[in-house]
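Asks: Quick one, fold the following:
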Amino acid sequence: MLESLITSKTRLRLLVKFFVNDQNRSHLRGLADEFGESTNAIRKELNNLTQAGILLKESNKNKIAYKANTHHPFFINIQEIIRKYLGLDRLLEQILDRMGEVGQVVLVGDIAKGIDTGTIDVLVTGDQLNQDYIKGLKSRIEELIERKVVFTLSNDRYEEEGLVLFDSTVGV
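Replies: Next up is the predicted model:
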């Protein structure tokens, strides 16, 4: 659906890259390698998004890194749209519904880095998680968001890299 509004696949991939997780940063050549596209096509879209104020440039020595402009008036709106496009809102809602005592829901792997491979790796932590529910939930969520979902369940709190969608101790 979002593809019909944003007709440039490169622009959509850049928005996913920088707005799924506002901590993501990248430079032109890294994006070209990651997307498998020419630097010219990516440069054009980076310039457009930077001129619109949606992305910011950071110079570090001879490299220019790009990141989401978290102070842009539409930052939250764009982030919500991208997360809905990926189905993260539905995913979180379904997990929290009847999963048990959920401590955290963390996206790990490629999607946390803003790379939409079509697979979403989700780590759910907590005590006495409903494992039967997660088995039935997996196929229902995959159908709902049209992406493959890989769940990992753990009793231990997760403190490594990832995109935290929910954390009961922090209230996020």
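Asks: CA atoms for contacts and neighbours, from now on please.
Replies: Will do.
Asks: Counting neighbours, what do you get for Glu159?
Replies: Neighbour count for Glu159, taken as other CA atoms under 10 Å: 8.
Asks: before we move on, what about Leu15?
Replies: Leu15, neighbours per other CA under 10 Å, totals 21.
Asks: so when I look at Arg43, I'm seeing a strand, right?
Replies: No. Arg43 is assigned helix when assessed by DSSP: H, G, I helix; E, B strand; the rest coil, not a strand.
Asks: Run through the residues that contact it.
Replies: Counting by CA atoms under 8 Å, 6 or more residues apart in numbering, Arg43 touches Leu28.
Asks: same deal with Ile95?
Replies: If you count contacts by CA under 8 Å, 6+ apart, then Ile95 has 134, 137 around it.
Asks: For it, what is the enclosing helix or strand?
Replies: In this structure, Ile95 sits in helix 88-98 according to DSSP states H and E.
Asks: Could you check the angle the helix or strand just after that helix makes with helix 88-98?
Replies: Downstream of helix 88-98, the first helix or strand assigned by DSSP H and E is strand 101-108. Angle, strand 101-108 to helix 88-98, by axes from the mean of the first three to the mean of the last three CA atoms, to 10 degrees: 160 degrees.
Asks: quick one: contacts of strand 101-108?
Replies: 92, 96, 120-129, 157-158, 161-169.
Asks: helices or strands up against the biggest helix by length in the chain?
Replies: Longest helix of the chain, by residue count under DSSP state H: helix 131-145. Applying 3 or more CA pairs under 8 Å, 6 or more residues apart in numbering; DSSP states H and E, one finds that helix 131-145 contacts helix 88-98, strand 148-154.
Asks: one more to put side by side:
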Amino acid sequence: MRRAGKPGNDKRESPKFIICSMLENLFGSKTRVKLLNLFFDNSESCFYIRGISREIKENLNSVRREVINLEELEIIKSVPLDSLDLPEIERTKEAREKRKYYQVNKDQLLYNELLNLITRAKILADKELLEKIKLEKGIKLLVLSGIFVGNQRARTDILIMGSVDKNKIKRLIGGLERDLEHPLRYSIMSQSEFNYRNVMTDKFLFEIMESKKIVVLDKRR
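Replies: As a prediction, the model looks like this:
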């Protein structure tokens, strides 16, 4: 007889499981969801099928099938070998192996909508952990950038301003990294450092605050 679990312990009730299931139903398969995350998180990068299989830890044939599907939908596109920044010896090797590279297609009509959907899904899936960070004592500003808004060039993914326990924040962000299966860059500033950088129009801070971002918490006023 199957033993009943404690209320709330069923993984199927977790926000991450629910969101992942929704995306799988929407996009057709777990492999396709992983592929979309990989390509949209790394919009400037190119990938080949065997490398993708290793990266997302999925069966090679499943990856090949879903890559073909995404290319037919024009969500990703093949990239000519000549356009890649590879040493000549590598270029010759790649050509000999007839390796085909793919990249997300930013010209696709629904690119921005798909990017927003994938980004929002990640945030919803990790809402509980974000809430824990948000409720940490001393935080006055919590901003999501970088991976959370599809900006690969951003120099940080999370900006925290306030007087906080850095070790606890590190543990919480470690939980986010495990859930997202992606490393996160984060920056912690005291209020005095933030104010000084703001007055000096510090380039790092200016880029975060003036670029696309998600403000989770703002207690500056």
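Asks: ok so, going back, could I get the helices and strands packed on helix 131-145 of the first structure as CSV with distance to Leu5 of the first structure?
Replies: Below are these laid out as CSV (distance: least, CA to CA, whole Å):
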stretch, distance to Leu5 of the first structure
helix 88-98, 19
strand 148-154, 24
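Asks: Just tell me which of the ones you listed ends up closest to Ala32 of the first structure.
Replies: strand 148-154 (24.8 Å; CA to CA).
Asks: quick one: Lys113 of the first structure from Gly36 of the first structure, how far?
Replies: 16 Å (CA to CA, to the nearest Å).
Asks: of those two, who's got more company?
Replies: It is Lys113, of Lys113 of the first structure and Gly36, that has more neighbours when counted by other CA under 10 Å, with 22 against 9.
Asks: how close does that one get to Glu34 of the first structure?
Replies: 11 Å.
Asks: From Met161 of the second structure, how far out is the residue sitting nearest the centre point of the second structure?
Replies: For the second structure, the residue nearest the mean C-alpha position is Ile147 (4.2 Å; CA atoms, centre = their mean). From Ile147 of the second structure across to Met161 of the second structure, the span is 19 Å (CA to CA).
Asks: Also Lys168 of the second structure?
Replies: 15 Å.
Asks: Those two: who's more crowded?
Replies: The neighbour comparison of Lys168 of the second structure against Met161 (other CA under 10 Å) goes to Met161, with 23 against 12.
Asks: hang on, the more buried one in a strand?
Replies: Yes. Met161 of the second structure sits within a strand when classified using three-state DSSP.
Asks: Now do the contacts for it.
Replies: 139-142, 188-191, 194.
Asks: same question, Glu24 of the second structure
Replies: Neighbours of Glu24 of the second structure in contact, by CA under 8 Å, 6+ apart: 30, 32-33.
Asks: Tell me where the second structure has helices.
Replies: Using DSSP H, the helices of the second structure run over 15-27, 30-41, 49-56, 60-72, 88-97, 111-125, 127-134, 166-180, 191-199, 203-210.
Asks: can you give me the offset of the first one from its chain's centre?
Replies: Meaning helix 15-27 of the second structure. Using CA atoms, centre = their mean, to the nearest Å, the mean C-alpha position of helix 15-27 of the second structure is found 16 Å from that of the whole chain.
Asks: The second one now?
Replies: How far helix 30-41 of the second structure lies from its chain's middle: 10 Å, per CA atoms, centre = their mean.
Asks: so where in the first structure does it end up aligned?
Replies: Using TM-score structural alignment, helix 30-41 of the second structure lines up with residues 9-20 of the first structure.
Asks: Can you give the contact residues for the matching stretch?
Replies: With CA under 8 Å, 6+ apart, stretch 9-20 of the first structure has contacts from 3, 6, 24-25, 41-42, 45-46, 67-68, 78-79, 82-83, 111-116.
Asks: OK, contacts around the alignment partner in the first structure of Ile75 of the second structure?
Replies: Counting by TM-score structural alignment, Ile75 of the second structure corresponds to Ile54 in the first structure. Applying CA under 8 Å, 6+ apart to Ile54 of the first structure gives the contacts 68-69, 72, 75.
Asks: again with Glu58 of the second structure
Replies: Each residue near Glu58 of the second structure by CA under 8 Å, 6+ apart is listed here: Thr31.
Asks: which one in the first structure is aligned with it?
Replies: If you follow Glu58 of the second structure across to the first structure using TM-score structural alignment, you land on Glu37.
Asks: Assess the claim that Ile49 of the second structure and Arg65 are in contact.
Replies: No. Using CA atoms under 8 Å, Ile49 of the second structure makes no contact with Arg65, being 9.9 Å away.
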